[in-house]
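**Q** just need the structure, nothing else, for what follows:
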Amino acid sequence: MSVTIKQIIDTLPSSPVELESTVDQLLYGNENDEVSEIAVTFMANQEVLEQAVQLGIRFIISHEGLYYSHHQAYPLPEDSDILYEREQFIKKHGLAIYRYHDHCHRHQPDLITRGLVNKLDWQKHISLETAVATIVQVPPTPLQAIITAVKDKLQLPYIRFRGEQSKPCRNIGVLVGYRGNGASLIPLIAKHQLDAVIIGEGMEWEAPEYIRDAAALGSPCGIIVLGHAESELPGIDLIGEMLQQALPQLQVHHLKAQPIYTIG
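**A** Okay, the predicted model is just below:
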C-alpha cells in the first residue's frame, strides 16, 4: 500500500515547541505523490542518490543538506558545475528529497543522540540529557575497553582518541555531530567532572587542546572522536525504525555511503 509523501513527513517525530526557523523542508518533489518505498540517510550525497535510483526509491529523507552547507542553496551553473550536475541528476530521476535535521535534534530526547546511546547499549545508564549532550554513568571501565567496545558496536575501522588508556571511566559525555566544539564541551567536562567524552567532530584547537592541557595539569579526561557521520548514523537507524513501526505498509531503507576518509 502506498502513502503520500506528506503523510510520511507528518509522521516524522517533531520538536515539542514550534521552531521559529528551520532547515527542515521538502527540497524536491511533490508532497502529494504516493510512494511505497522510502530511504533515510545521513546525507544524500551522489553515492546515496545513485543507490536510491538503482533500488527504484523515489523519496529520500536526508539529515544533512545537499549542497555542502547547513542552509539550503539552490545551485546555479556559474556557482559550480558539480552542484548544478547534482541538481540535474535529482530532477532527471524524479527524486523527492526531504531535509530532516532540526526537528529530530529538537525532539525530546534528541533522536540522533539517543540512537548513538542505544547503539552503545547505554540507555539504562543515562543520568542526564540536555539539548546538546547526554551523560551516562557506567561501571568503571578502562578507556581502552570503551574504545574497543565503541569500535565493535559501531563497526568502525578506526577511532581517534586521546587519554590514558588504563584510566577507569564512569561519567561519560556523548555529543553527536558538530557539538564537539569548545563552547559545548568544555563547560560540560568541568561541571560534571567527566572521565571521557565521545564526540562526532569539532575544532581540533578547542576542546582537544583543553583536554590535553587538563591532563598536564592533573585533571585527565579521555576523548574519543568518531567523525560526524559515524556519530549520527545510529540516530538515522532509529528514525528509520520509528518510521517503519508507524507506517508498516512502507518499506524503509537506510542508505549509507562509504566513510569519507580512508587511513594509510
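
**Q** contacts, neighbours, all on C-alpha from now
**A** OK.

**Q** how about Q7, secondary structure?
**A** helix (DSSP: H, G, I helix; E, B strand; the rest coil).

**Q** measure how buried it is and give me the count.
**A** 13 (other CA atoms under 10 Å).

**Q** again with L49
**A** L49: 25 neighbours (other CA under 10 Å).

**Q** now do the contacts for it.
**A** I90 (CA atoms under 8 Å, 6 or more residues apart in numbering).

**Q** against H254, how distant is it?
**A** 12 Å (CA to CA, to the nearest Å).

**Q** mind listing the helices for this protein?
**A** Remark: helices assigned in the chain by DSSP state H are 5-11, 46-55, 81-92, 102-106, 111-119, 143-154, 182-192, 207-216, 228-246.

**Q** go through those helices and name the closest to R162.
**A** helix 207-216 (8.0 Å; CA to CA).

**Q** the closest one packs against which elements?
**A** Applying 3 or more CA pairs under 8 Å, 6 or more residues apart in numbering; DSSP states H and E, we find helix 207-216 packed against helix 182-192, strand 222-225.

**Q** with distance to K124 and mean neighbour count added, can I get the ones you listed in a markdown table?
**A** Shown next, in a markdown table, are these (distance: least, CA to CA, whole Å; neighbours: other CA atoms under 10 Å):
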| stretch | distance to K124 | mean neighbour count |
| --- | --- | --- |
| helix 182-192 | 19 | 15 |
| strand 222-225 | 21 | 24 |
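
**Q** out of the ones you listed, which comes closest to D81?
**A** Short answer: strand 222-225, nearest of the helices and strands packed on helix 207-216 by CA to CA, at 33.2 Å.

**Q** centre of the chain to that closest one, how far?
**A** Mean-position distance between strand 222-225 and its chain equals 17 Å (CA atoms, centre = their mean, to the nearest Å).

**Q** which other residues reach it?
**A** Outside strand 222-225, the residues within contact range by CA under 8 Å, 6+ apart are 143, 147, 159-164, 195-201, 208, 211.

**Q** buried subset of those?
**A** Among the contacts of strand 222-225, those buried by neighbour count (16 or more other CA atoms under 10 Å) are 143, 147, 161-163, 195-201, 208, 211.

**Q** re the thing from before, adding distance to D152, write the helices and strands packed on helix 207-216 out as CSV.
**A** CSV is the format used below for the helices and strands packed on helix 207-216 (distance: least, CA to CA, whole Å):
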stretch, distance to D152
helix 182-192, 25
strand 222-225, 14
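
**Q** quick one more, to check against the first:
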Amino acid sequence: MSTSKNLFLLSQDTNRRKFICNLTKVAGATALLTAPAIGRAGSFLDINTDLTVGDIMDLFINQVPGGPLSSTVDTLKAGSRDIKVTGIVTTMFATIEVIKKTIALGANFIIAHEPTFYNHADETSWLADDEVYQYKANLLKQHNIAVWRNHDYIHRLNPDGVRMGLLKQLNWLSYYNSDAGSILMLPATSLSSLIGYLKQKLTINKVRYIGSPEQSCKKILLMPGAAGGTRQIQAMSKEKPDVLICGEIQEWETAEYVRDAQSKGEKLSLIVLGHIASEEPGSEFMATWLHEKVPGIKTTHIPANNSLSFL
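**A** Sure, this is the predicted structure:
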C-alpha cells in the first residue's frame, strides 16, 4: 500500500472542510428552489403542529421532480399515514434490531431505503405462514410503528440524495460535477491507497476488488447500490474510468467484464464496497434533511450495518 498517497488524500479533508460545508448547503438549497409544487413557505412544517406520517412523506415527495410518482415501491410497509409522529428513525433496512431500537427511543416512524420484507416490492402473501415475517410484522403492529420506504424518491432528487450522502462521507463533494454524472476526477493515487481510504471512511473491514494494487487511479466511476451489470458495463465502456467503485455486482457479469478488459490490456479496476456500505450514507442524508425541515421532531439515524461477516 502506498502510504504517502493515502495520506495525501486524507490531508485534503481539513483543507476542504469549509468548502465542502458550503457546497453541501448550496446543493440542498438548489434542490429546494428547483423543486416543483412547493415554494419558500412550503419548505418547512410548523414545528408546533402535530405532524403525521403522511405530512412528512408529502413534504419530501413534493420536492422531488416528477413527484408524486404514479408507480413506485416507496409505499408504507407498516402503519398508516394518520399516525402522529413521536420520533423518526432513518436507516437502510428496517431490521428487527432497528425496530427494537426505535421502540426504545420512543419513536414510531421508520424511513428505510430498502425493502422491509425481503423482496423489492415487499409482497408478503408468500410469507403469510413464515414465523420470521409474522414476528416482525406483529412487532410493528403492536407498537404502532409506520415504515415508509424512501428509495425511488431520494434517488430522484436533483442531485441524487444517496450519492450526495456518500460523497459527503468520503469528503469528495468538492470533486462532484453534476455535468459529469457518476464520474469523479481525484488526485492520482494507487488502487491500494484508494481501497484503504474507502475502508477507513466507510468503516469497512474488507472489500472485494480486481486490479493491480499499484495501478494509478484518477478517473473514478462511482455507482453506489446495485445498478446492475448492464448499466455498470455500459458506463465503463463509455467513460473509460481507471476504476469502478460500486455497491454490489452480479459476479458473472461485471466482474467477468473487468477481468476480460484487463486481459485485453486495459487498465480498468473494480472495487466492490457492498450494497449497505455504499448507500447507508443516503439514510444519513435523509436524517440531516429531517433535522432541517422538521426540527420539532427528534430524528435518529440507526445504521443497519452489514448483514454479512468476513473471516
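
**Q** E78 of the first structure and N45 of the first structure, how far apart?
**A** 20 Å.

**Q** higher neighbour count, these two?
**A** N45 (18 against 8).

**Q** wait, what's in contact with the aligned partner of the more buried one in the second structure?
**A** Matched to the second structure by TM-score structural alignment, N45 of the first structure sits across from T95. With contact taken as CA under 8 Å, 6+ apart, T95 of the second structure is in contact with 116, 304.

**Q** for N32 of the first structure, same thing?
**A** When contacts are taken as CA under 8 Å, 6+ apart, N32 of the first structure is in contact with 4-6.

**Q** what's the closest of those residues to V40 of the first structure?
**A** Closest approach between the contacts of N32 of the first structure and V40 of the first structure, by CA to CA: I5, at 13.1 Å.

**Q** what's the closest non-adjacent residue to the closest one?
**A** E31 (4.8 Å; CA to CA, 6 or more residues apart in numbering).

**Q** map that neighbour across to the second structure for me.
**A** Aligned partner of E31 of the first structure by TM-score structural alignment: R81.

**Q** neighbours of that match, just the number please.
**A** Residues near R81 of the second structure, counting by other CA under 10 Å: 18.

**Q** distance of it relative to T75 of the second structure?
**A** In terms of CA to CA, R81 of the second structure sits 10 Å off from T75 of the second structure.

**Q** also V294 of the second structure?
**A** Distance from V294 of the second structure to T75 of the second structure, by CA to CA: 21 Å.

**Q** same deal with H143 of the second structure?
**A** Applying CA to CA to H143 of the second structure and T75 of the second structure gives a distance of 19 Å.

**Q** got it, and S178 of the second structure?
**A** 29 Å.

**Q** these two: who's more crowded?
**A** More crowded of S178 of the second structure and T75, by other CA under 10 Å: T75, with 15 against 12.

**Q** for the more buried one, give me its contacts.
**A** T75 of the second structure neighbours (CA under 8 Å, 6+ apart): 148-150.

**Q** need those in CSV with neighbour count and distance to N6 of the second structure, can you?
**A** Shown next, in CSV, are these (neighbours: other CA atoms under 10 Å; distance: CA to CA, whole Å):
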residue, neighbour count, distance to N6 of the second structure
W148, 28, 39
R149, 27, 37
N150, 25, 35
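
**Q** would you turn the residues you listed into CSV with distance to L157 of the second structure?
**A** What follows is the contacts of T75 of the second structure, written out as CSV (distance: CA to CA, whole Å):
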residue, distance to L157 of the second structure
W148, 17
R149, 15
N150, 11
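
**Q** in the first structure, which of those remain in contact?
**A** Shared with the first structure under both residues aligned by TM-score structural alignment, their matches' CA atoms under 8 Å, the contacts from the contacts of T75 of the second structure are 148-150.

**Q** you'd agree V73 of the second structure is up against R149?
**A** Yes - at 7.2 Å, V73 of the second structure and R149 qualify as touching, with contact defined as CA atoms under 8 Å.

**Q** name the residue closest to the centre of the first structure, please.
**A** Nearest to the mean C-alpha position of the first structure, by CA atoms, centre = their mean, lies E232 at 2.1 Å.

**Q** so what does that residue match up with in the second structure?
**A** So E232 of the first structure corresponds to E279, using TM-score structural alignment.

**Q** if we can go back for a sec, out of the helices and strands packed on helix 207-216 of the first structure, which gets nearest to L175 of the first structure?
**A** Closest of those to L175 of the first structure is helix 182-192, at 8.3 Å (criterion: CA to CA).

**Q** equivalent range in the second structure for that closest one?
**A** Under TM-score structural alignment, the match for helix 182-192 of the first structure is residues 229-239.

**Q** with stretch 151-170 of the first structure instead?
**A** Residues 199-218 of the second structure are where stretch 151-170 of the first structure lands, counting by TM-score structural alignment.

**Q** end-to-end on that stretch?
**A** End-to-end span of stretch 199-218 of the second structure (CA to CA): 18 Å.

**Q** swap in stretch 162-180 of the second structure?
**A** 17 Å.

**Q** ok, the kept ones among the contacts of T75 of the second structure vs C21 of the second structure, which is closest?
**A** For those, the nearest to C21 of the second structure is N150 (24.7 Å; CA to CA).
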